[in-house]
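> What follows is a predicted structure for the sequence shown.
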Amino acid sequence: MVRLDENEISFPDPEVYDGHDGLIAFGGDLSVERIWFAYQLGIFPWYNPGEEILWWCPDPRFVLLPDEIKVSKSMRKILNRNVFTFSENRNFREVIKNCQQSERKGQSGTWLSDELMDSFIQLHEYGLAKSIEVWQEEELVGGFYGLQIGNVFCGESMFAKVSNASKAGFIHFVESNRNQLELIDCQSHTEHLESLGAKMIPKKEFLKILHENNERR
């Protein structure tokens, strides 16, 4: 495993370097420049606050191809009844704050540190990160955020205060952007996203799509 230099923004090539369980490197910093560079390589930070920063590129990779999204009959009824309304980039700070504070099954704390939050807020201010908000009678009840890299959306985290809120927001986002999105990176497996059609693909296949996307930008 490679230790990163805080004074140099670089990473091992994830195509040729395969660390333990997808762990590519550790150390470095959470500067906006480093995070943006990492995501363009298919690498993302995931670590416990207060510990060393860890950088990952797992194999296989959990992704969703927009044309393969699955919408159950019950979810389609909810969407057709307009139970929720949706917006984009209306309140990025509140979305990421709620993601940080949401309780996760099997987790006692959050991986989303204040420093990482600040960097993503900066990325949003630069137009590189976006949020999707889910509303119910003007109350923010769900949402998610991530980085937009050309035709690839790198999803980071989501939250829901009421049942089906985050699922509805995700479906709305995918269906509304189907023609502009080639792939949604979900990073690591969750049953929630698997039920919506996300699947594992080889890391090489994921990186090929990402690199071709970067070349077209």
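In hand now; what should we look at?

> CA atoms for contacts and neighbours, from now on please.
Noted.

> residue closest to the middle of this structure?
The residue lying closest to the centre of the chain (C-alpha atoms, centre = their mean) is Gly155, at 1.7 Å.

> Surely it is within a helix?
No. Per DSSP: H, G, I helix; E, B strand; the rest coil, Gly155 lies outside any helix segment and is strand.

> my guess is it meets Gly143, correct?
No. In this structure, Gly155 is not within contact of Gly143 by C-alpha atoms under 8 Å, at 11.2 Å.

> before we move on, the earlier item: okay, the residue nearest to the centre of the chain and Tyr39: tell me how far apart.
Shown here: Gly155 relative to Tyr39, a distance of 11 Å by C-alpha to C-alpha, to the nearest Å.

> Structure two is appended below for comparative analysis:
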Amino acid sequence: MNFLPIPRLRPEHPAAFPPATQALDDPNGLLAWGGDLSPERLRAAYRQGIFPWYSQGQPPLWWCPDPRAVFDSAGIRLSSRFRRHLRGSRWQVRADTCFDAVVGACASAPRPGQDGTWILPEMRAAYGRLHRLGHAHSIEVFDGDRLVGGLYGVASGAMFSAESMFSAESGGSKVALAALGHWLAGWGWPLVDAQINNPHLLSLGAYEMPRATYLARLAELAELPGRPGSWSGLPPLAAATLAGVSSG
């Protein structure tokens, strides 16, 4: 890949990124390359609406696409059929009790149309460091002691940027996303960043927001106090509770 059209990030300036308006149209959102995956750089990136996404053998690539896929935290949709199924479910949802396992499951989950994963070992290590600092979090769905679904992402003030999710049983990731929305809406966090839209996310209530609008909302939300530290103290949430989430 020719990296000349985009700036190279320098290790000595972990918080410095080019303005998002300089991102390429093709590929959509490619903004910069290089740098590292230090906690300081990752936190600075997410607070500016930027995230890393690259493949084996490439340097870190940094993105800020336009438009941006987002959810309203109170607007995550589950179908009527799925909600009926949840009413009899024994699944429980927890937070931050097995972050590394969730990231590992997301890394190994098959993705239609994708060869391999962007969740490389160095990415897993970087987000693990961010988790231990209280800024990256996992939502975990359990059937007894067995992990059946989950997601992970990064909190910046009162904004949550979801990175990836997985299902070991059908519907596991949907429950994780709905539980995340339930908790965030209760805290007054209005949005979940989903980065790039796809038909599955659309079916769950995602919609596209112009990048300029997203960045303006993020600038406000990232300055709010948020909930730094572990979320493992949240009471477990019965998946059956989510049966009341509105359908599409």
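Nice, thanks for sending it over. These numbers come from a predicted model, not from an experiment.

> whereabouts in the second structure does the longest helix out of those in the first structure align?
Longest helix in the first structure, counting residues (DSSP state H): helix 203-216. Using TM-score structural alignment, helix 203-216 of the first structure lines up with residues 211-224 of the second structure.

> Same question for stretch 117-137 of the first structure.
Counting by TM-score structural alignment, stretch 117-137 of the first structure falls onto residues 124-144 of the second structure.

> Buried ones in that stretch, by neighbour count?
Residues of stretch 124-144 of the second structure classed as buried: 124-131, 134-142 (neighbour count, 16 or more other C-alpha atoms under 10 Å).

> Could you list which of these belong to strands?
Those of these mapping onto strands are Ala136, His137, Ser138, Ile139, Glu140, Val141, Phe142, per DSSP state E.

> Skipping its backbone neighbours, what lies nearest the first one in space?
Nearest-residue entry for Ala136 of the second structure: Val154, 4.3 Å, with adjacent residues in sequence omitted and distances by C-alpha to C-alpha, 6 or more residues apart in numbering.

> list the contacts for the alignment partner in the first structure of that neighbour?
Alignment note (TM-score structural alignment): Val154 of the second structure maps to Leu147 of the first structure. By C-alpha atoms under 8 Å, 6 or more residues apart in numbering, the contact set of Leu147 of the first structure is Leu128, Ala129, Lys130, Phe153, Cys154, Gly155, Glu156.

> redo that, cut-off 7 Å
Shown in contact with Leu147 of the first structure (C-alpha atoms under 7 Å, 6 or more residues apart in numbering): Leu128, Ala129, Lys130, Phe153, Cys154, Gly155.

> hey, which strand is longest across the second structure?
Across the second structure, the longest stretch assigned as strand under DSSP E is strand 146-156.

> any idea which helix is longest in the second structure?
When the second structure is parsed with DSSP H, its longest helix is helix 172-187.

> can you list the residues that contact that one?
By C-alpha under 7 Å, 6+ apart, helix 172-187 of the second structure touches 73-74, 76, 139-141, 148-151, 165-167, 239, 242.

> Same question for stretch 30-41 of the first structure.
Ile9, Phe44, Leu116, Ser119, Leu123.

> show me where the second structure has helices.
Counting by DSSP H, the second structure has helices at residues 39-47, 80-86, 99-108, 121-132, 172-187, 199-203, 211-221.

> what does the first one correspond to over in the first structure?
Yep, that's helix 39-47 of the second structure we're talking about. Taken onto the first structure by TM-score structural alignment, helix 39-47 of the second structure occupies residues 32-40 there.

> Next, the mean deviation of that stretch compared to the second structure.
When the second structure is overlaid, stretch 32-40 of the first structure sits 0.7 Å from its aligned residues on average, using mean C-alpha distance after the TM-score superposition for the first structure.
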